[in-house]
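In: Kindly return the folded structure for what I paste below:
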Amino acid sequence: MTTFDDRERAFETKFARDEEMAFRVTARRNKLLGQWAANLMKLTPEEAEAYSRAVIQAEFEEAGDEDVVRKLLGDLTAAGVEVDDAMVRKAIEEQAIEARRQLMESK
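Out: Got it, this is the predicted structure:
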């Protein structure tokens, strides 16, 4: 029975580690998205940092990426930036790859 218990604990540990990594990738991705959007809106470095934090916070409004897409689309459009849904979703994919790369390099 010890082998079974050890395997169960190993799976639980791996699951917890994978969930933590997914959370960190999403948070980093959202920070990078905030920087991307801030650059398009020509914000100052201080405003860009605050905006990145706001994009990270937007992730917690509902499950999935729709809350982040809505925030970015709304803010970019309000700032007069020519952007559409497809452009924002492409940026999400690109920044997710970059976020994963950065986290893997930091280990």
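
In: rest of the way, CA atoms for contacts and neighbours
Out: Fine.

In: Look at E62 and tell me its secondary structure.
Out: Following DSSP: H, G, I helix; E, B strand; the rest coil, E62 is assigned to coil.

In: Quick one: the strands in this protein, in order.
Out: Remark: no strands are assigned in the chain by DSSP state E.

In: quick one, helices of it?
Out: For the chain, helices defined by DSSP state H occupy the ranges 2-40, 45-58, 66-78, 85-106.

In: Mind putting the ones you listed into a markdown table with mean neighbour count?
Out: Converted to a markdown table, the helices of the chain look like this (neighbours: other Cα atoms under 10 Å):
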| stretch | mean neighbour count |
| --- | --- |
| helix 2-40 | 16 |
| helix 45-58 | 17 |
| helix 66-78 | 17 |
| helix 85-106 | 15 |
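
In: What number of neighbouring residues does L43 come out with?
Out: L43 is flanked by 15 other residues according to other Cα atoms under 10 Å.

In: want to put them side by side, so please do this one too:
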Amino acid sequence: MTILEKREEAAEKEYVTKLEQTFRVRARRDRLLSRWAADLIGRRDVDAYFGEVMTAGLAEAGDEGVFRKIWSDLQSVGASIEQEGLRETMRKFSLDAAQQVRLADADQQRSS
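Out: All right, here's what the predicted structure looks like:
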């Protein structure tokens, strides 16, 4: 294998790793957000609600599908939260999720 091929392979692995990490962070964020929202709207079936949120997230690129789903559900029960409040909560859970994924990755590397 030439140096160029090795560099290309390393770049591809790094790209795939970043994509996987981004997906895991988003899924973790959506799980945290689903638990939070389920509590506010009175849903006891948190896992089923998480599935609904994930489906909404896959239906639209970016975070808008998740935002619209949760915003609609919060509005349907008259929750007193502004759109910017929901967006801020999403940002907070994104940061929390990123930290949790990094810690899980570090634990996995230590145990390998």
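
In: Could you quantify their similarity as a TM-score?
Out: Scored against TM-score structural alignment, normalised by the length of structure 1, the superposed chains reach a TM-score of 0.91; 105 aligned residues with a Cα RMSD of 1.3 Å.

In: and A50 of structure 1, what pairs with it in structure 2?
Out: Alignment note: A50 of structure 1 maps to A48 in structure 2; criterion TM-score structural alignment.

In: and what of M104 of structure 1?
Out: Aligned counterpart of M104 of structure 1 in structure 2: R102 (TM-score structural alignment).

In: now do V83 of structure 1
Out: In structure 2, V83 of structure 1 lands on I81 (TM-score structural alignment).

In: Please name the residues that touch the nearest residue to its match once chain neighbours are set aside.
Out: Nearest residue to I81 of structure 2 in three dimensions, chain neighbours excluded: L74, at 7.9 Å (Cα to Cα, 6 or more residues apart in numbering). Shown in contact with L74 of structure 2 (Cα atoms under 8 Å, 6 or more residues apart in numbering): 37, 40-41, 81.

In: could I get those residues as TSV with distance to R87 of structure 2?
Out: TSV is the format used below for the contacts of L74 of structure 2 (distance: Cα to Cα, whole Å):
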residue	distance to R87 of structure 2
A37	13
L40	15
I41	17
I81	10
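
In: picking that back up, the residue nearest to I81 of structure 2 and A38 of structure 2, how far apart?
Out: 9 Å (Cα to Cα, to the nearest Å).

In: E84 of structure 2 now?
Out: Per Cα to Cα, E84 of structure 2 is found 19 Å from A38 of structure 2.

In: With Q83 of structure 2 instead?
Out: From Q83 of structure 2 over to A38 of structure 2 the distance is 17 Å, taken as Cα to Cα.

In: ok, now G51 of structure 2?
Out: 12 Å.

In: E8 of structure 2 now?
Out: Distance from E8 of structure 2 to A38 of structure 2, by Cα to Cα: 45 Å.
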